[in-house]
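> 3D model of this:
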Amino acid sequence: MVSSTPRPELMPVLLGTDVGTYSCARMFHEAFGCRSVTVSGQSRGSISYSSILDNVYVGEGGTLDDELMVSTLLKIADTDRTPILMPFMDRDVDLVLRHRETLTEAGYIIPLASTEIVERASDKAVLNSLCESLGLPTITTVDIDLSDPDASWQELLQPITFPAVIKPKDGGMAFGRLRFAGQKKVYSAASADDALAILSTIANAGFTGSMLVQDMVVGDDTYSWIASGYVDAAGTVTAVAMGRQVLGLHQSSFIGNAGIIHVTDRPDLREIASQVVTSLGLRGFFSIDIKIDSRTGEPHVLDVNPRWGRGSYFTAVGGVNLARAMVADFVDGVALPPRVGTREGIYAFVPPLAILRWVRDRALRTHLLRLMIRRPPVHPLSYRRDPNIKRFAYRYAADANQLRALISSYPTPSDTAF
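Have a look, this model is predicted:
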């Protein structure tokens, strides 16, 4: 629903082309009726043929560098509107933080915490220590420095009880700038030999940072939860919603992203998320992944993303508009009372009936089917105020492609979700 007080002077400037980019523009449009601008290297169906977006394509063949991106952003900011810069990927957050002073001087509102806090929030080792200090369950973790040629990886891996997961220590900023065969956001290793092979592949690709090897929190997709929200200048979480990941995207480049989310409040996990963001001193958007270990029932905080998450539109399904919370704080300087998403619903970026194949819990499956009858699932790309036959066709083609990719990469659900 569009706000009763439209604010066309607001100009969200979005870095990206995917569903997260469009759903952010949609949330701003629903709240304020304003048009957004996207900046990217190439056109993609998620943002094409839209009446709520103005697309700016820069670079040849999608090749972008700091100088080109910053110069383009400075040109866009030369307007009477209020530019709000929204990075979605780790590499874009990295770029914005490097050039924050220049962009701020040009008039950009940048709803990110300080560089130090963003880096702390993205550091998996810091997160593990923080959870320990808060009395939350922790995960056995070893730090493998790939820049040290003399390190004995075999010995370092001894504390790990396999299966394990392997991921970049810094949250993927430097790792994400690499491109190599077999690259994944998160790897699974069934044994120490598997882990050594994965680490060797990453090192041979030229990565000289640290990789974390962690004991795996066992459980299929439905044991994973997401807390997305906004924390204001006073450190108050003014908007938050919880979602249970019903089905994740299992293609190598999308691991960690949700395809179907059951939006339903979970106060105990929401309190954990609040404790984490408060302890980190975060400001702005956040998305936190929490997984329940199917063996123990204990919740483990897996990741903290100090930015808008790709699937954060699920909060709107729950009745919370994160854009409204951010504008009140960063633009208007108004302290809003906390708002929690309590409206139950389903966010679905893949065909929702996929639950018939991938949800093993019969009671949960029945509940979700009945919920879909009461309230149709919400697709982030299907916005009634932005109708276009080409967008309609793209949405259904994308649904089919996602379903085929899931069948290929994750044909049946597993206890590890890998």
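> only C-alpha atoms for contact and neighbour calcs from this point on.
Fine.
> now the farthest one out in this protein, which residue is it?
Within the chain, the residue lying farthest from the chain centre (C-alpha atoms, centre = their mean) is Asp150, at 35.4 Å.
> doesn't Glu155 fall inside a helix?
Yes: assignment of Glu155 by DSSP: H, G, I helix; E, B strand; the rest coil places it within a helix.
> let's see this one next, to set against the first:
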Amino acid sequence: MPSASATDPGFDVVVLGAGLNSLNLTIAFHQQYGMRCTTVVRIPVAMNERTVTSDLITLGADATDEDMRDALIDLASQRPAGRPALLLTNADSLIDFIDRFRGDLEQHYTLAQVDAALLSRLADKAEFAEICQELGIDTVPTVIVDFSRAGEAGWNGHEELPWSYPVVGKAANTAEYHHVDFPGKKKVFFLETPAEQQDLVRRLRESGFTGRFLFQELIEGDDTAQRSITAYRSSRGKVTLLCAAQVLLGEHTPEALGRPAAMVTGDFPTLTAAAEKFLDAVDYVGFANFDVKVDPRTGRECFFEINPRIGRNNYYVTAAGEPVARHVVEDRLHDRDIDQVVVTAPILYTILPLRLVLSYVRDPALRAHVKQVARRGLRNPFRYRPEGLWLRAYSVISGANFVRKYRAVYPRPTDTGF
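Predicted structure coming up:
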């Protein structure tokens, strides 16, 4: 469990998963409570080994899900009797892991994620779109291809899409897609011709993929048309946290396409209102993160998906002045109600060099705003003040590597973000 040198808040926090997904979570708890979390991983990542915000337990690359479950139960047995512990994760596959072993784990940990039935609905982007339509929340026009029915007569996988090209392709369920492999696999596909779309259908079939795959009308606009919303809805049925940010630049490597890398927070009332409406309608409990894109032609705010977790870049909320850790601790551990907080303070969150970010912001007014915000509040999780020199050096090296990556895969901003 956490080392004795850290502040003891009277509870423990165990975070599953490696990389920035977990680092941003452990920073949130360290900043709010002065504590060190415990991060449990299969394969160690240097940032999790070096951070002052967490102690690391490494299971090994060959560890099975059952091995991870047993390690978590063993870890819990080392706690003093009656001492509570939160079990959190920020990865889709590990959300599924916790859900699958819920019966074993909730005997030892307080869990803070939705139940299996709702998780199954929300993990599917097609289901999400259907719920949005029922609530009058704008979404992206979508064709759903169900690969479990590929052998049936009348299967729509070979049908022509009803829009002009290019179109976007992505799996409906990220966790299902995680387990298949095929040449050219990407998180999101930008398909410029019907031939490319049909070639992708063929590769998905040959890979053994049996989930649902979405083909969507392309909503134009570069990365600055994207929005991110982070929220928490308590077990009492109240949304206590809402924060939205405008994406400035996302990652563009095939395995990370779509991940925001620089964002500026602000006041986005229509977005936060829609997110609250959605969470209330499905009786959601826990952290959630929404991906949205604003159609530059119409101003329409198109909701793409909900992630049933806090989101990789959640530090933008804590950095803007509202500690995300407080919401889950007060709700799940202290059993206390707290007033709703809608975060609107402007800060610039980035894991990229500022000069690189600004070079991709084409709108002069937005660029001027970002410069102004950066002078007052620029936050990089690798430069979290209590961290040592290693992570500060990592931020410099990582920034230089990002410059090289963008030159190679996305040398200049485009009207589509692809």
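> sorry, back to before: the residue farthest from the centre of the first structure in helix, strand or coil?
Assignment for Asp150 of the first structure (three-state DSSP): coil.
> so the residue opposite Gln113 of the second structure in the first structure once aligned is in which element?
Superposed on the first structure with TM-score structural alignment, Gln113 of the second structure falls opposite Leu112. Using DSSP states H and E, Leu112 of the first structure sits in no helix or strand.
> and the nearest residue to Leu112 of the first structure once chain neighbours are set aside, what does it touch?
Closest residue to Leu112 of the first structure apart from its sequence neighbours, by C-alpha to C-alpha, 6 or more residues apart in numbering: Gly284 at 5.4 Å. Contacts here follow C-alpha atoms under 8 Å, 6 or more residues apart in numbering; on that basis Gly284 of the first structure touches Pro111, Leu112, Ala113, Tyr230, Val231, Asp232, Pro306, Arg307, Met326.
> any idea what Gly284 of the first structure aligns with in the second structure?
When the second structure is aligned by TM-score structural alignment, the residue opposite Gly284 of the first structure is Gly286.
> same check on Trp225 of the first structure?
In the second structure, the residue paired with Trp225 of the first structure is Arg227, using TM-score structural alignment.
> same question, Phe162 of the first structure
Per TM-score structural alignment, the equivalent position to Phe162 of the first structure in the second structure is Tyr165.
> wait, that match sits on Glu192?
Yes: here Tyr165 of the second structure reaches Glu192: they are 5.5 Å apart, a contact under C-alpha atoms under 8 Å.
> contacting residues around Ala417 of the first structure?
Counted by C-alpha under 8 Å, 6+ apart, Ala417 of the first structure has contacts Gly219, Asp220, Asp221.
> only whichever of these are buried, select them in ChimeraX.
Command for ChimeraX that selects the buried part of the contacts of Ala417 of the first structure, burial taken from 16 or more other C-alpha atoms under 10 Å:
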select :219,220,221
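> confirm Arg236 of the second structure sits in a strand?
No: judged by three-state DSSP, Arg236 of the second structure forms no part of a strand; its state is coil.
> tell me how far it lies from Asp335 of the second structure.
Distance, Arg236 of the second structure to Asp335 of the second structure, by C-alpha to C-alpha, to the nearest Å: 9 Å.
> what of Leu358 of the second structure?
Taking C-alpha to C-alpha as the measure, Leu358 of the second structure falls 44 Å from Asp335 of the second structure.
> go on, Leu389 of the second structure?
Leu389 of the second structure sits 38 Å away from Asp335 of the second structure, taking C-alpha to C-alpha as the criterion.
> that older thread, contacting residues around the match of Phe162 of the first structure?
Neighbours of Tyr165 of the second structure in contact, by C-alpha under 8 Å, 6+ apart: Leu191, Glu192, Thr193, Pro194, Leu218.
> chain center to stretch 169-181 of the first structure, what's the gap?
Taking C-alpha atoms, centre = their mean, to the nearest Å, one finds stretch 169-181 of the first structure lying 16 Å from the centre of the chain it belongs to.
> can you mark which positions in it are buried?
Lys169, Asp170, Gly171, Gly172, Met173, Ala174, Phe175.
> same question for stretch 223-238 of the first structure.
So, applying 16+ other C-alpha under 10 Å, buried residues of stretch 223-238 of the first structure: 223-233, 235-238.
> what of stretch 310-321 of the first structure?
Buried residues in stretch 310-321 of the first structure (16+ other C-alpha under 10 Å): Arg310, Gly311, Ser312, Tyr313, Phe314, Thr315, Ala316, Val317, Gly318, Gly319, Val320, Asn321.
> farthest pair within those residues?
Arg310 and Gly319 (17.7 Å; C-alpha to C-alpha).
> can you map out the helices along the stretch 301-418 of the first structure?
314-317, 322-326, 355-358, 362-374, 389-409 (DSSP state H, counting those that start in this stretch).
> Glu155 of the first structure is nearest to which of these?
helix 389-409 (32.2 Å).
> check the offset of that closest one from the chain's centre.
Here helix 389-409 of the first structure is found 20 Å from its chain centre; the criterion is C-alpha atoms, centre = their mean.
> list the buried residues in that helix.
Applying 16+ other C-alpha under 10 Å to helix 389-409 of the first structure flags Arg391, Tyr394, Arg395, Ala398, Asp399, Gln402, Leu403, Leu406 as buried.
> ditto for stretch 254-271 of the second structure
In terms of neighbour count (16+ other C-alpha under 10 Å), stretch 254-271 of the second structure has its buried residues at 257-268, 271.
> so that stretch aligns onto which residues of the first structure?
Against the first structure, stretch 254-271 of the second structure falls on residues 252-269 (TM-score structural alignment).
> stretch 301-321 of the second structure too?
Mapped onto the first structure using TM-score structural alignment, stretch 301-321 of the second structure spans residues 299-319.
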